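Chemist: Build the 3D model from these lines:
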Amino acid sequence: MAKFGAVSRRFLRKPNETMRLIISVTIGALFGYFIGISFPSVSITKLHLPSSRISYVEDKSSGLSTQALLNHAWENVKNKMKKNETKTSVDSKKIYVPTNPRGAESLPPGIIASESDLYLRRLWGNPTEDLPVKPKYLVTFTVGYAQKKNIDAAVKKFSQNFTILLFHYDGITSEWDEFEWSKRAIHVSAKKQTKWWYAKRFLHPDIVAPYDYVFIWDEDLGLEHFDPEEYIRLVRKHGLEISQPGLEPNRGLTWQMTKRLGDREVHKETKEKPGWCSDPHLPPCASFVEIMATVFSRDAWRCVWHMIQNDLVHGWGLDFALRKCVDPAHEKIGVVDSQWIVHQVVPSLGGQGESTNGKAPWQGVRERCRKEWGMFQNRLSDAERNYFASRLYSPPNSTAKGGV
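Modeler: Just a heads-up that it's a prediction; the model follows:
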């Protein structure tokens, strides 16, 4: 009877052990599952669980327990986490600043020089001592050597507050060294190009940023009655962002707006021929200056530079669009009457053309000027129409009925 009792107890113990093992395996599986979803980057193949350790269920004498297996798995997880932390630490030492200028995101912001200038510097000494005077204004002339006397007289009007920049369309540069001022001027040479071609390529707003005002002038201007410093004073006084000196009424006058008025310092509007101005605040009656002797503030030039087309070199039509860059344009664009100039109307640029189809060189140049004017107007109107259409309403002054 005792023997039977012992057998029955041994028989009853086995189901209990089996149940205990099943529970242990189930807990281990669940624990492994939760580890897997918590750390998806941990590969199960990297846990390295030998088959001998999995067989502990069948071989109780192996000495392994569920706890030992779980400890081993947890150690692998911790090692993986440590490696990830190390990688993150290394990545955090790399520089990436999305607010930096495009292409410079990998640089520390403190080293970035996003703007430049046209100041000439020495090849020796301390850089901080290079510039005894920092010019505040920039004046550019697009020149040929044939106009050297006129340019010599014009440049001598500008003090050391002005950086002098000559764009040479005839390729002649070193000959200008006969003038003392030429040694402090900057010379850029490219044959048969216009001032707007030069301006688009060499007067980027970030290059001319140190200058309060930028003069972009032709070579055939008489400056006998012009004082640059006084001109700047009047521009500031009257709040002009885009301006030009008044023109002597008897020569080189195309538009009434640019005609010098002898009884005032500045004017910002005029009367033109009947039907020429749809609005008294629009060109050519207001918000208008010509492109022969234009002066831009730093902010206005930043806008105008972006509007200059890369392939349209004569600039025709640009003067009617300058108003897009200041607001209100009829108050910030004007003519300085008390500082006036003479347009000598020297057709030097026309001589840089080539004779085609029996036409004189100047005729081909003039035809291209008119063609560019139409192309620019079409591009501008198309760009404005597309912009407003994308916002589902009609542009200002549109003749369309009921919106887009």
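Chemist: From here on, just use CA atoms for contacts and neighbour counts.
Modeler: Noted.
Chemist: I'd like to know which elements the longest helix seen in the chain is packed against.
Modeler: Ranked by number of residues, the top helix in the chain under DSSP state H is helix 2-38. If you count contacts as 3 or more Cα pairs under 8 Å, 6 or more residues apart in numbering; DSSP states H and E, helix 2-38 packs onto helix 66-91.
Chemist: angle of the helix it packs on against helix 2-38?
Modeler: Calculated by axes from the mean of the first three to the mean of the last three Cα atoms, to 10 degrees, helix 66-91 forms an angle of 10 degrees with helix 2-38.
Chemist: how about helix 66-91: buried residues?
Modeler: 66, 73, 76-77, 80 (16 or more other Cα atoms under 10 Å).
Chemist: and after that helix, which helix or strand comes next?
Modeler: Counting by DSSP states H and E, the element after helix 66-91 in chain order, helix or strand, is strand 137-143.
Chemist: Can you name the next helix or strand after that next one?
Modeler: Where DSSP H and E defines the elements, the next helix or strand beyond strand 137-143 is helix 148-155.
Chemist: Which strands and helices lie in contact with whichever helix or strand comes after that next one?
Modeler: Moving toward the C-terminus from helix 148-155, the next helix or strand (DSSP H and E) is strand 162-168. With contacts defined as 3+ Cα pairs under 8 Å, 6+ apart, the secondary structure elements packing on strand 162-168 are strand 137-143, strand 186-189.
Chemist: what's near enough to touch the closest residue to residue 95 other than its chain neighbours?
Modeler: Nearest residue to residue 95, sequence neighbours excluded (Cα to Cα, 6 or more residues apart in numbering): residue 106, at 5.0 Å. With contact set as Cα atoms under 8 Å, 6 or more residues apart in numbering, residue 106 has these partners: 94-97.
Chemist: One more, so I can put them side by side:
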Amino acid sequence: MGTLHRNGGAKKSSESARLILVTILGVLFGFFIGFSFPTLSLRKINLSSGIISSLDVISDRSKFSRTEPSESTVKIYVPTNPRGAESLPPGIIEAESDFFLRRLWGEPSEDVKKKPKYLVTFTVGLDQKSNIDKGVKKFSQDFQILLFHYDGQTSEWDDLEWSKNAIHISVRRQTKWWYAKRFLHPDIVAAYEYIFMWDEDLGVDHFNGDKYIQLVKKHGLEISQPGLEPNNGLTWQMTKRRGDREVHKDTEEKPGWCTDPHLPPCAAFVEIMAPVFSREAWRCVWHMLQNDLVHGWGLDFALRRCVEPAHEKIGVVDSQWIVHQVIPSLGNQGQSENGKAPWEGVRARCRNEWNMFQKRLADADKAYTSQMGKG
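Modeler: As a prediction, the model looks like this:
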């Protein structure tokens, strides 16, 4: 009996020792695994479509420990946010803005009593002050006025009552397309249904801003311009005013000018002196503006790319018409060379830019077509 007791005790002692050894080996193995893989990284855990954000859980090697778990970083990542704002919660983002004037005191909600619906821009010099004054008065309070001053003179406009509520941007010797690319980003002018991009030398005796907007909406025009007085200076046949209608969208040009009746200059065409863009059309046009090409020649032939169908959504408003006075005010801001007038150098660059723009479009079309063919 005593022998049996000793054998049983020895057996139990052997099993206990084996269990202890296995436990120790397990602990050492676990420690080895933990030491070899100390960093846990989970990238962009995509949640259901109802939850628009993703979480990027980033754990730094030096911070990830049993004693300091609260120091790990959690970063919000929202791919649908505007570029640069992916790390912000969507509720705090104000991607769009406007030119509404705000007070320096009081409640923000009471700042703007009446919000203009449309934006009118003129690129101006002081010599055309009287003409611009007449033009601005053709627009009601539904229109926000923005002046781009290419001669640096802004305080000289303070005596005009409307000037106090206008936006003044002054950079010397620049064109309206230079200003547009830098100050009229689509997200900045998103509050306005239509954007007028006008020159300073326009006669507006037969124009009314409110009536013009009514006709643009009535005829579904995304890109438009007022008709031009047909007996004043050189102009395209398409943009000449017709006295027997409200709006026209096509025309007949000289033989050989139009390869397709739905394409410029016989349709889908307005000139760059006084174009008017819908908010949606401007978002496309702004992206097409070249950063280094500032005169806009050739742009009028490409505007059709921003609306569809272009021959139906681009047109000329005949019953609200203007006169192009052809005053080379900005052209005279150029530099005289070899005895030539300043405007001659400006026109030479205009022609050069037109060729460059056409080539860039052709090259871009060719590259895109080639890429799509490979796909």
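Chemist: Can you pull the TM-score for these?
Modeler: For these two chains in superposition, a TM-score of 0.85 is obtained (TM-score structural alignment, normalised by the length of the second structure); 350 aligned residues with a Cα RMSD of 2.8 Å.
Chemist: Aligned to the residue nearest to residue 95 of the first structure, what sits in the second structure?
Modeler: If you follow residue 106 of the first structure across to the second structure using TM-score structural alignment, you land on residue 87.
Chemist: Could you do residue 237 of the first structure as well?
Modeler: When the two structures are superposed using TM-score structural alignment, residue 237 of the first structure falls opposite residue 218 in the second structure.
Chemist: What lines up with residue 336 of the first structure in the second structure?
Modeler: Residue pairing (TM-score structural alignment): residue 336 of the first structure is matched to residue 317 of the second structure.
Chemist: In three-state terms, label its match for me.
Modeler: Here residue 317 of the second structure takes the strand state, with states given by DSSP: H, G, I helix; E, B strand; the rest coil.
Chemist: surely it meets residue 247?
Modeler: Yes. Under the contact definition of Cα atoms under 8 Å, residue 317 of the second structure touches residue 247, with a separation of 4.4 Å.
Chemist: which residues do these two both contact?
Modeler: Residues within reach of residue 317 of the second structure and of residue 247 at once, by Cα under 8 Å, 6+ apart, are residue 215.
Chemist: Could you pull out the helices in the stretch 251-400 of the first structure for me?
Modeler: 298-307, 318-321, 329-332, 361-390 (DSSP state H, counting those that start in this stretch).
Chemist: So what's the gap between stretch 20-29 of the second structure and the chain middle?
Modeler: 65 Å (Cα atoms, centre = their mean, to the nearest Å).
Chemist: post-alignment, it versus the first structure, mean distance?
Modeler: Overlaying the first structure shows stretch 20-29 of the second structure at a mean distance of 4.9 Å from the equivalent residues (mean Cα distance after the TM-score superposition for the first structure).
Chemist: contact partners of that stretch?
Modeler: Contacts made with stretch 20-29 of the second structure from outside it, assessed by Cα under 8 Å, 6+ apart, are absent: no residue qualifies.
Chemist: Run the contacts of residue 106 of the first structure past the second structure and keep the common ones.
Modeler: Taking both residues aligned by TM-score structural alignment, their matches' Cα atoms under 8 Å as the threshold, the shared contacts between this structure and the second structure, drawn from the contacts of residue 106 of the first structure, are 94-97.
Chemist: got the buried residues for the longest helix of the first structure?
Modeler: Using 16+ other Cα under 10 Å as the test for burial, helix 2-38 of the first structure gives 21, 24, 28, 32.
Chemist: so who does residue 151 of the first structure touch?
Modeler: By Cα under 8 Å, 6+ apart, the contact list for residue 151 of the first structure reads 143, 219.
Chemist: which stretches of the stretch 201-350 of the first structure form strands?
Modeler: Assigned by DSSP state E, counting those that start in this stretch, the strands in the stretch 201-350 of the first structure fall at 213-217, 221-222, 242-247, 266-267, 293-297, 333-343.
Chemist: from the helices and strands packed on strand 162-168 of the first structure, which stretch is densest packed?
Modeler: strand 137-143 (a mean of 24; mean count of other Cα atoms under 10 Å).
Chemist: now that one: which residue numbers in the second structure?
Modeler: In the comparison with the second structure, strand 137-143 of the first structure aligns to the range 118-124 (TM-score structural alignment).
Chemist: So which residues make contact with that stretch?
Modeler: When contacts are defined by Cα under 8 Å, 6+ apart, stretch 118-124 of the second structure is touched by residues 132, 142-151, 175-176, 189, 192-200.
Chemist: chain center to it, what's the gap?
Modeler: Taking the mean C-alpha point of stretch 118-124 of the second structure and that of its whole chain, the gap between them comes to 17 Å (Cα atoms, centre = their mean).
Chemist: Counting neighbours, what do you get for the residue nearest to residue 81 of the second structure when sequence neighbours are not counted?
Modeler: Closest residue in space to residue 81 of the second structure, ignoring its immediate chain neighbours: residue 90 at 6.7 Å, by Cα to Cα, 6+ apart. Burial of residue 90 of the second structure is recorded as 18 neighbouring residues (other Cα atoms under 10 Å).
Chemist: With residue 162 of the first structure instead?
Modeler: There are 22 residues near residue 162 of the first structure, going by other Cα under 10 Å.
Chemist: And it? What does it align with in the second structure?
Modeler: Under TM-score structural alignment, residue 162 of the first structure pairs with residue 143 in the second structure.
Chemist: swap in residue 316 of the first structure?
Modeler: Residue 316 of the first structure is assigned residue 297 in the second structure as its aligned equivalent, the criterion being TM-score structural alignment.
Chemist: does its match really touch residue 351, like I thought?
Modeler: Yes. Taking Cα under 8 Å as the definition, residue 297 of the second structure is a contact partner of residue 351 at 7.2 Å.
Chemist: Mind checking which of these two has more residues around it?
Modeler: With neighbours defined as other Cα under 10 Å, residue 297 of the second structure and residue 351 compare such that residue 297 has more, 21 against 15.
Chemist: Please name the nearest non-neighbouring residue to the more buried one.
Modeler: Of all residues beyond its chain neighbours, the one nearest residue 297 of the second structure is residue 354 (5.1 Å), with distances taken as Cα to Cα, 6+ apart.
Chemist: residues contacting the one you found?
Modeler: Counting by Cα under 8 Å, 6+ apart, residue 354 of the second structure touches 296-298.
Chemist: what residue of the first structure takes the place of it?
Modeler: Per TM-score structural alignment, residue 354 of the second structure is aligned with residue 373.
Chemist: From residue 316 of the first structure, how far off is that match?
Modeler: Counting by Cα to Cα, to the nearest Å, the gap between residue 373 of the first structure and residue 316 of the first structure amounts to 5 Å.
Chemist: So for the second structure, which residue is the most central one in space?
Modeler: Residue closest to the mean C-alpha point of the second structure, counted by Cα atoms, centre = their mean, is residue 186 at 3.2 Å.
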